[in-house]
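1. Dropping a prediction and its sequence here:
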Amino acid sequence: MTRIPSVPLALGLAGVIPFVWGAATILNDGLGAWGAQAFGPRFVGPYVQLFYGSVILSFMSGVLWGFATKTKGTQAAMGYTISVVPALWAFFMTGGGPTSAGMNLIFGFVGLLMLDFAFFRWGLTPSWWMRLRLLLTAIVVTCLAVTVV
């Protein structure tokens, strides 16, 4: 695997800010209270993580779909089919309370990592893709674990 280019790395790390923020507002009551007052209760704690997590799983379905466009025939059909799984997972599995929704998002992001690896093995991603996805997934899963514990 090669070095992650600075722009995708910076944007990827910026993309995990809502997860980190949500975990921080769970762990620090004062920060949570301030954040709820400054930004509204939807933008703190598990609420920001769960909503944003669903958005990101859906976004990642689009990324995988883009990778699938590099294929033909049976591999294309497989790529397109599995690319929609993260969005469908987010849609069907994030209802209920914050604990079950958070656990389902953790499973969704771990599953997404497996799909990322499949597209990587098929040679459809940049060479640095898995380094970036491993880093971001580790951060996201750790932050969501704060919500469910």
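-> Cool, the structure landed.
2. alpha carbons only for contacts and neighbour counts from here, please
-> Noted.
3. Please determine how far the residue lying farthest from the centre of the chain is located from residue 65.
-> Most distant residue from the mean C-alpha position of the chain: residue 73, 28.6 Å away (Cα atoms, centre = their mean). Computed with Cα to Cα, to the nearest Å, the distance linking residue 73 and residue 65 is 15 Å.
4. for residue 25, same thing?
-> Where residue 65 is concerned, residue 25 sits at a distance of 34 Å (Cα to Cα).
5. ok, second structure coming up, stack it against the first:
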Amino acid sequence: MHTRIGLGFDSHEFEEGKPLFLGGVRIDFPKGLKGHSDGDVLLHALTDAILGAIGEPDIGELFSDKDERWKGVSSELFLKEAIKRMKGKGYELINLDSVLIANEPKIAPYKETIKEKLSKLTGLPVERISIKGKRREGFCQVEGIACICTVLLRVPYEG
């Protein structure tokens, strides 16, 4: 077996009048995240983790915020492209681990729903998906959300 580890990071500040999405789930919160797309920091970090593990360009290169095609789109589209590229290289996702860093909203009430959504998007069993919420505690001066995500991939070794 051949394994690869990927690390992804994303952060966005809050923006009034926009819905909040985390892991493809709409969160009941009065502010969304600034971003060219829907600003879903979890899906952005996960997408970058997968792309990094397989040696592909990052999310900013593939889906530039200068390109109007990606304005306001669901970040699920970016994750689906990363998974397509991952499978095209013969890899399968083994697990994902993520940390959402935010003072608000509280992540705990949404963890299971997010895990179920990520399971549907990635094909991973829910027990191989970890979502953790941590407060900022002085980290970053701007109110918003940051996310760190790691993935483990494997492919049968050939040669």
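-> Yep, it's here. From a predicted model like this one, the values you see are computed outputs, not experimental measurements.
6. Any idea what the TM-score comes out to?
-> The TM-score (TM-score structural alignment, normalised by the length of the first structure) is 0.35; 78 aligned residues with a Cα RMSD of 4.2 Å.
7. the more surrounded of residue 25 and residue 65 of the first structure?
-> Using other Cα atoms under 10 Å as the criterion, residue 25 of the first structure and residue 65 rank with residue 25 on top: 21 against 18.
8. Now do the contacts for the closest residue to that one other than its chain neighbours.
-> Computed as Cα to Cα, 6 or more residues apart in numbering, the closest residue to residue 25 of the first structure that is not its neighbour in sequence is residue 32, at 4.1 Å. Contact analysis of residue 32 of the first structure by Cα atoms under 8 Å, 6 or more residues apart in numbering lists 24, 25, 26, 44, 45.
9. where's residue 32 of the first structure, which helix or strand?
-> helix 29-39 (DSSP states H and E).
10. and what of residue 21 of the second structure?
-> Judged by DSSP H and E, residue 21 of the second structure forms part of strand 20-22.
11. out of the contacts of residue 32 of the first structure, which is most surrounded?
-> residue 45 (30 neighbours).
12. That one against residue 18, yeah?
-> No: the criterion here is Cα atoms under 8 Å, and residue 45 of the first structure misses it with residue 18 at 9.5 Å.
13. quick one, helices of the second structure?
-> Ranges of helices in the second structure, per DSSP state H, are 41-53, 59-62, 76-88, 111-122.
14. which one of these is the most hemmed in?
-> Comparing the helices of the second structure by mean neighbour count (mean count of other Cα atoms under 10 Å), helix 41-53 ranks first with a mean of 27.
15. what's the angle from it to helix 76-88?
-> If you take axes from the mean of the first three to the mean of the last three Cα atoms, to 10 degrees, helix 41-53 of the second structure sits at 20 degrees to helix 76-88.
16. packing partners for helix 41-53 of the second structure?
-> strand 2-16, strand 20-22, helix 59-62, helix 76-88, strand 144-155 (3 or more Cα pairs under 8 Å, 6 or more residues apart in numbering; DSSP states H and E).
17. Packing partners of the fourth one?
-> Contact partners of helix 76-88 of the second structure among helices and strands, from 3+ Cα pairs under 8 Å, 6+ apart: helix 41-53, helix 111-122.
18. The first one too?
-> Using 3+ Cα pairs under 8 Å, 6+ apart as the contact criterion, the neighbours of strand 2-16 of the second structure among helices and strands are strand 31-33, helix 41-53, strand 144-155.
19. Just put these in CSV and tack on distance to residue 15 of the second structure.
-> Output for those, formatted as CSV (distance: least, Cα to Cα, whole Å):
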stretch, distance to residue 15 of the second structure
strand 31-33, 5
helix 41-53, 14
strand 144-155, 9
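20. now residue 112 of the first structure: how far from residue 102 of the first structure?
-> From residue 112 of the first structure to residue 102 of the first structure the distance is 15 Å (Cα to Cα).
21. what about these two, which has more around it?
-> A side-by-side neighbour count of residue 112 of the first structure and residue 102, using other Cα under 10 Å, places residue 102 first with 28 against 23.
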